[in-house]
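Novice: For reference, the sequence and a predicted model appear below.
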Amino acid sequence: MSDNILWYLEKFNLFEKLGMSCLSELGKKSSMVKYKKSDAIFIPDELQKNIFFLKKGKVKVSTYNKEGEELIKTILKPGEMFGKLPYSPGSEDNDYAFAMEECTVCFMPSDEFEKLIQTDAGLSAEVMKFVGMRLQKLERRVERLSFKDSKSRLIEMILDFKEDFGKRVGDEYFIEQTLSHKEIASLIATSRQTVTKLLNELREKELIDFNRKKLIIRDYKGLKAELVYKVM
């Protein structure tokens, strides 16, 4: 077992309450892999094989419609578990996962993870809690896409990214930009042209600024004040 893998699992939020014996078992059965930007971490045919834990970088989880258009479901941050999750309703069956930048991922066989869950009540409870939180996040996303206008969806996405990836510098928040306007459009279910138009409007109001490498929230309170909830 790699000491590096065990150290990482100790730092992982999902496992921080577990005893050393359970962590050691996880470490023995885990492997660590580095991915380059745009590498596929898994595709649907491989989804059932492993459970994944993101150590470093950002991961995009997507599916595709009948026309072959990408539908981005979520962007994962370090510390998250992904793949075919235990206790989940099976909504991941057609998912793809891609590295959005250089990523380091721990993974272990799904059947081995299931065995550990069955024998360790603490691990089982933490996984159930994690999956419950993931489902709540999915429900909020469905509500957002169903009932809110494009502007509100975009602003809430920016605010979510601020919580997950933002770094505060003075009164501003810096978010490393890894999404194209097309990918943002896929994430909030609108057109690329609408995303470009709305981002430019927010920049003209000096609420945000952006380029290919980063997005800056210049006026956090002002940006939140722009939220307009309209029934679609």
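Specialist: Right, received. Where do you want to start?
Novice: rest of the way, CA atoms for contacts and neighbours
Specialist: OK.
Novice: Could you pull out the buried residues of whichever strand or helix holds residue 116?
Specialist: Using DSSP states H and E, residue 116 sits in helix 110-119. By 16 or more other C-alpha atoms under 10 Å, the buried positions in helix 110-119 come out as 110, 112, 113, 116, 117.
Novice: take the one below as the second:
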Amino acid sequence: MTFEAKYWYLHNHQLFDELSRNHLNELTYLSHFRTGRKGDVITLPQEEKRIFTIKVGILKLVELDNDGDEQLIEILRPGDLFGQFTLTPHASNQYAVVLSDYVTFCSFLVSDFEQIMRQNPALGIRYTKLIGLRFRQLQNRYANLMFKDVRTRLRLFLKEWADKDAKPGQPNVLTNYLSHKDISRMICSNRQTVTELFNEFRLAGMLEYDRSQIRITDPALLNV
């Protein structure tokens, strides 16, 4: 990727779009861009603390529990931050997996990013607001897990998915990059229950799905 392409990606990112040209140039020199394909695993090394952000593609952030089972933490989309994004230690058993056919992402050493923030107090404020928004979204998700039944949790998950991923002109068509097992982990259920609910929604004429797409045929499904 050319320096200019890296520069304009960072310039258009919600976190960096108000930086001066000189500081953006510095940030571009410090950035490290990588690509990956579906199924690739992106490790988050502890010895070299980095902040990552996605340019193109979709990832899932996962963590291994004490039994060695994979726990799905979050779905990450273009512009999202991951890795050492809180500037505090993260679990050493976390990693990301590429869900889309192709992904491009960039990263910065935490030490370099902290230096840029010290030079730009406004960047630090925006960063804090962005992290605060991220935590509020996670809090809302956990509240839904605690106080909503599994059917409502699945409908809320589909609504959030459509809000974030649906393409212009196709508001009710979703690229199906998640397995039922992935979805069950996101809504704290199990694969069998998710499959049963999908079949129930399909029989009710509310959606159709296959390996490549989910089509919401009755918008009332998302009215939750």
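Specialist: Looks like it came in fine. All figures in this text were calculated on a predicted structure; none of them were measured in a lab.
Novice: TM-score them against each other, please.
Specialist: Overlay of the two chains. TM-score (TM-score structural alignment, normalised by the length of the second structure): 0.92; 222 aligned residues with a C-alpha RMSD of 1.9 Å.
Novice: can you put the buried residues of helix 110-119 of the first structure in TSV and add distance to residue 223 of the first structure?
Specialist: Formatted as TSV, the buried residues of helix 110-119 of the first structure follow (distance: C-alpha to C-alpha, whole Å):
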residue	distance to residue 223 of the first structure
110	42
112	46
113	42
116	45
117	43
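Novice: Residue 193 of the first structure pairs with which position in the second structure?
Specialist: Matched to the second structure by TM-score structural alignment, residue 193 of the first structure sits across from residue 192.
Novice: Distance-wise, check its match relative to residue 182 of the second structure.
Specialist: 12 Å (C-alpha to C-alpha, to the nearest Å).
Novice: Might you report the residue contacts of the residue nearest in space to the middle of the first structure?
Specialist: What sits nearest the mean C-alpha location of the first structure, by C-alpha atoms, centre = their mean, is residue 76, with 1.9 Å. By C-alpha atoms under 8 Å, 6 or more residues apart in numbering, residue 76 of the first structure lies in contact with 54, 58, 59, 60, 61.
Novice: What is the nearest of these to residue 176 of the first structure?
Specialist: residue 58 (10.4 Å; C-alpha to C-alpha).
Novice: how about the closest one, what does it touch?
Specialist: 75, 76, 77, 78, 99, 100, 101, 102, 103.
Novice: If we use 7 Å, what do you get?
Specialist: Residues in contact with residue 58 of the first structure (C-alpha atoms under 7 Å, 6 or more residues apart in numbering) are 75, 76, 77, 78, 99, 100, 101, 103.
Novice: so where do the strands sit in the second structure?
Specialist: Remark: strands assigned in the second structure by DSSP state E are 32-37, 41-43, 50-56, 59-64, 70-76, 81-83, 94-98, 102-109, 173-175, 207-209, 213-216.
Novice: ok, back up a step: which residues sit against the helix holding residue 116 of the first structure?
Specialist: 48, 49, 50, 51, 123, 124.
Novice: if I look at the second one, how far off is residue 117 of the first structure?
Specialist: Put plainly, it is residue 49 of the first structure. From residue 49 of the first structure to residue 117 of the first structure the distance is 16 Å (C-alpha to C-alpha).
Novice: Ok, the fourth one next?
Specialist: Applying C-alpha to C-alpha, the value for residue 51 of the first structure to residue 117 of the first structure is 12 Å.
Novice: The first one too?
Specialist: When C-alpha to C-alpha is applied, the distance between residue 48 of the first structure and residue 117 of the first structure equals 16 Å.
Novice: swap in the third one?
Specialist: With distances defined as C-alpha to C-alpha, the gap from residue 50 of the first structure to residue 117 of the first structure amounts to 14 Å.
Novice: what's the answer for the fifth one, then?
Specialist: Summarising the geometry, the distance separating residue 123 of the first structure from residue 117 of the first structure, computed by C-alpha to C-alpha, is 6 Å.
Novice: Overlap of the contact sets of the two?
Specialist: What both residue 123 of the first structure and residue 117 touch, as defined by C-alpha under 7 Å, 6+ apart, is an empty set.
Novice: Just give me the longest helix of the second structure.
Specialist: Among the segments of the second structure that qualify as a helix by DSSP state H, the longest is helix 121-147.
Novice: List the buried residues of that one.
Specialist: Neighbour-count burial for helix 121-147 of the second structure [16+ other C-alpha under 10 Å]: 123, 124, 127, 130, 141, 144, 145.
Novice: what about residue 34 of the first structure, how many neighbours?
Specialist: 15 (other C-alpha atoms under 10 Å).
Novice: ok, now residue 79 of the first structure?
Specialist: The number of residues packed near residue 79 of the first structure is 19, by other C-alpha under 10 Å.
Novice: For the aligned residue in the first structure for residue 78 of the second structure, give me its contacts.
Specialist: Aligned against the first structure by TM-score structural alignment, residue 78 of the second structure finds its counterpart in residue 78. Residue 78 of the first structure makes contacts with 54, 55, 56, 57, 58, as judged by C-alpha under 7 Å, 6+ apart.
Novice: Switch those residues over to CSV; also include distance to residue 12 of the first structure.
Specialist: Shown next, in CSV, are those (distance: C-alpha to C-alpha, whole Å):
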residue, distance to residue 12 of the first structure
54, 9
55, 8
56, 11
57, 14
58, 16
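Novice: And these, which two are furthest apart?
Specialist: Across those, no pair lies farther apart than 55 and 58, at 9.3 Å, counting by C-alpha to C-alpha.
Novice: picking that back up, nearest approach to residue 137 of the second structure belongs to which of the strands of the second structure?
Specialist: Checking the strands of the second structure against residue 137 of the second structure by C-alpha to C-alpha gives strand 70-76 as the closest, at 10.8 Å.
Novice: mean shift between the closest one and the first structure?
Specialist: Its matched residues in the first structure lie on average 0.9 Å from strand 70-76 of the second structure after superposition (mean C-alpha distance after the TM-score superposition for the first structure).
Novice: Likewise for stretch 130-140 of the second structure?
Specialist: Mean deviation of stretch 130-140 of the second structure relative to the first structure after superposition (mean C-alpha distance after the TM-score superposition for the first structure): 0.6 Å.
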